[in-house]
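Q: sequence below, structure please.
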Amino acid sequence: MTISKWTVDTAHSSIDFSVKHMMVSKVKGAFQQFNASVEADPTDLTTANIDFNIDVASIDTRNSDRDNHLRSADFFDVENYPTMTFKSTNITKTDDDEYKVTGDVTLHGVTRSETFSVTFEGLAKDPMSGAEKVGFSATGKLKRSDYGLTWNAALETGGVLVGDEIKVAIEIEAAKEA
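A: As a prediction, this is how the structure comes out:
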């Protein structure tokens, strides 16, 4: 296969996360608004160019008070830092359909190199549109403190209200551009 441009189908894609709450449970959420530019041979991602832009204000944890707090200057400060971005810098194949995708994550005015594990889920032809579609799953971890997101509250029983490690899970379906 050759390198092609792919358009992410946001109706069939998601960017989800989870973080420890009160050191005893996990809070899950998602970013509802995002777009991506992908140029790749889906059967060999090692030469791909991948760029993601996430509207941080689109955060959804199924609790409007918490979401508003996350949008505030205590956390994401969406007024000053409205987007989170990812731009791939290196991709290595680790197994048949497995890759390590390293890139620059920019969040809250800080850019750091991060690596995600990516699985090629397959290639198919959409029976409704006839478009060629491809799927990928990705997982990774970010530390809030690495990006200056340090707001927290001490717990009476020890520990903190919000964990530092954010687990990220991404599901992508994309259509080959004509």
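Q: hey, let's count contacts and neighbours off CA atoms from now on
A: OK.
Q: buried set for stretch 34-45?
A: 34, 36, 38-45 (16 or more other CA atoms under 10 Å).
Q: ok, residues contacting that stretch?
A: 1-8, 10, 47-55, 91-93, 97, 99, 120, 123, 134 (CA atoms under 8 Å, 6 or more residues apart in numbering).
Q: among those residues, which ones are buried?
A: Buried, going by 16+ other CA under 10 Å: 3, 5-8, 10, 48-55, 91, 93, 97, 99, 120, 123, 134, out of these.
Q: before we go on, could you also do this sequence so I can check it against the first one:
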Amino acid sequence: MKKYAIDYSHSTIGFSVRHMMVSRIHGTFESYSAEITAADIVEMQDAAVTIIIAVASVSTKNLDRDVHLVSPDFFDADVYPKIVFTSTYIEKLDDRKFAIHGDLTIKNVTKPIVFTAVYTGNGINPWTQEVYAFQAKTKINRRDFNLLYNTALETGGVLISEDIDVVVDLELNPL
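A: As a prediction, the model looks like this:
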């Protein structure tokens, strides 16, 4: 099994959520780490993936909102400082598409989720290092993880939808 490191300057862990039922708010987590191993990273089926995210690193490009997100109303980062995803198994869907099954833990609540991942290619970077790229997407219901804050709108609906779209773009280098 080979180990792989994330190229942080070419990777992103992001999310989006509907706001006021009409638009989307996008955010990222700026601090995270990963353990990724695989005998054949392109085939992925024997890969093991663990990603640990620092909750306090959330960024929506709005300081007041970011402070609110790490508060007890949402993530409660002082009590629950990490989000953890650990793969349990990976199934090949077609030549470049995989279902990465695993456990997601937010606020000490662990639920099974499935990322649909696409191997987007590989190459040699200008420093003669191999790189492999993947994009993985999933949708979670924030209420499943005790992210309960919301406000009803006078016009109907709620301020924040329950569904969160998660997109992970990773560029990996073999160690």
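Q: now the TM-score, please.
A: Superposed pair, TM-score by TM-score structural alignment, normalised by the length of structure 2: 0.97. Supporting alignment: 174 aligned residues with a CA RMSD of 0.8 Å.
Q: so which of the buried residues of stretch 34-45 of structure 1 is the closest to residue 70 of structure 1?
A: Of all the buried residues of stretch 34-45 of structure 1, residue 70 of structure 1 sits closest to residue 34, with 17.4 Å by CA to CA.
Q: let me see the ranges of the helices in structure 2.
A: For structure 2, applying DSSP state H gives helices covering 63-70.
Q: where along it do the strands fall?
A: 2-6, 12-19, 23-29, 32-38, 48-54, 58-59, 82-94, 97-106, 109-124, 130-141, 160-174 (DSSP state E).
Q: for those strands, which one sits closest to residue 75 of structure 2?
A: strand 97-106 (7.8 Å).
Q: what's the mean distance for that closest one versus structure 1?
A: Aligned to structure 1 and superposed, strand 97-106 of structure 2 gives a mean residue distance of 0.4 Å (mean CA distance after the TM-score superposition for structure 1).
Q: just tell me the aligned range of that strand in structure 1.
A: Aligned by TM-score structural alignment, strand 97-106 of structure 2 falls on residues 98-107 of structure 1.
Q: tell me the buried residues in that stretch?
A: Under the neighbour-count criterion of 16+ other CA under 10 Å, stretch 98-107 of structure 1 has 98-107 buried.
Q: nearest to residue 145 of structure 1, of the residues you listed?
A: Nearest to residue 145 of structure 1 among the buried residues of stretch 98-107 of structure 1, with distances taken as CA to CA, is residue 107, at 11.1 Å.
Q: quick one: contacts for the aligned residue in structure 1 for residue 169 of structure 2?
A: By TM-score structural alignment, residue 169 of structure 2 lines up with residue 171 in structure 1. By CA under 8 Å, 6+ apart, residue 171 of structure 1 lies in contact with 12-15, 135-138.
Q: one more: residue 89 of structure 1?
A: If you count contacts by CA under 8 Å, 6+ apart, then residue 89 of structure 1 has 49, 101-104 around it.
Q: ok, now residue 26 of structure 1?
A: By CA under 8 Å, 6+ apart, the contact set of residue 26 of structure 1 is 18-20.
Q: can you redo these as CSV with distance to residue 87 of structure 1?
A: Output for those, formatted as CSV (distance: CA to CA, whole Å):
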residue, distance to residue 87 of structure 1
18, 22
19, 23
20, 27
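Q: sorry, back to before: out of the buried residues of stretch 98-107 of structure 1, who's nearest residue 59 of structure 1?
A: When those are ranked by distance to residue 59 of structure 1 (CA to CA), residue 107 comes first, at 13.7 Å.
Q: what is the neighbour count of the nearest residue to that closest one once chain neighbours are set aside?
A: Spatial nearest neighbour of residue 107 of structure 1, excluding adjacent residues (CA to CA, 6 or more residues apart in numbering): residue 84 at 4.9 Å. Residue neighbour count, defined by other CA atoms under 10 Å, stands at 20 for residue 84 of structure 1.
Q: show me the contacts for the closest residue to residue 173 of structure 1 other than its chain neighbours.
A: Nearest non-adjacent residue to residue 173 of structure 1, counting by CA to CA, 6+ apart: residue 135, 4.5 Å away. Neighbour list for residue 135 of structure 1: 120-123, 171-174 [criterion: CA under 8 Å, 6+ apart].
Q: what's the match for residue 135 of structure 1 in structure 2?
A: Under the alignment (TM-score structural alignment), residue 135 of structure 1 maps onto residue 133 of structure 2.
Q: so residue 104 of structure 2 makes contact with residue 52?
A: No. Residue 104 of structure 2 is beyond contact range of residue 52, at 10.0 Å (criterion: CA atoms under 8 Å).
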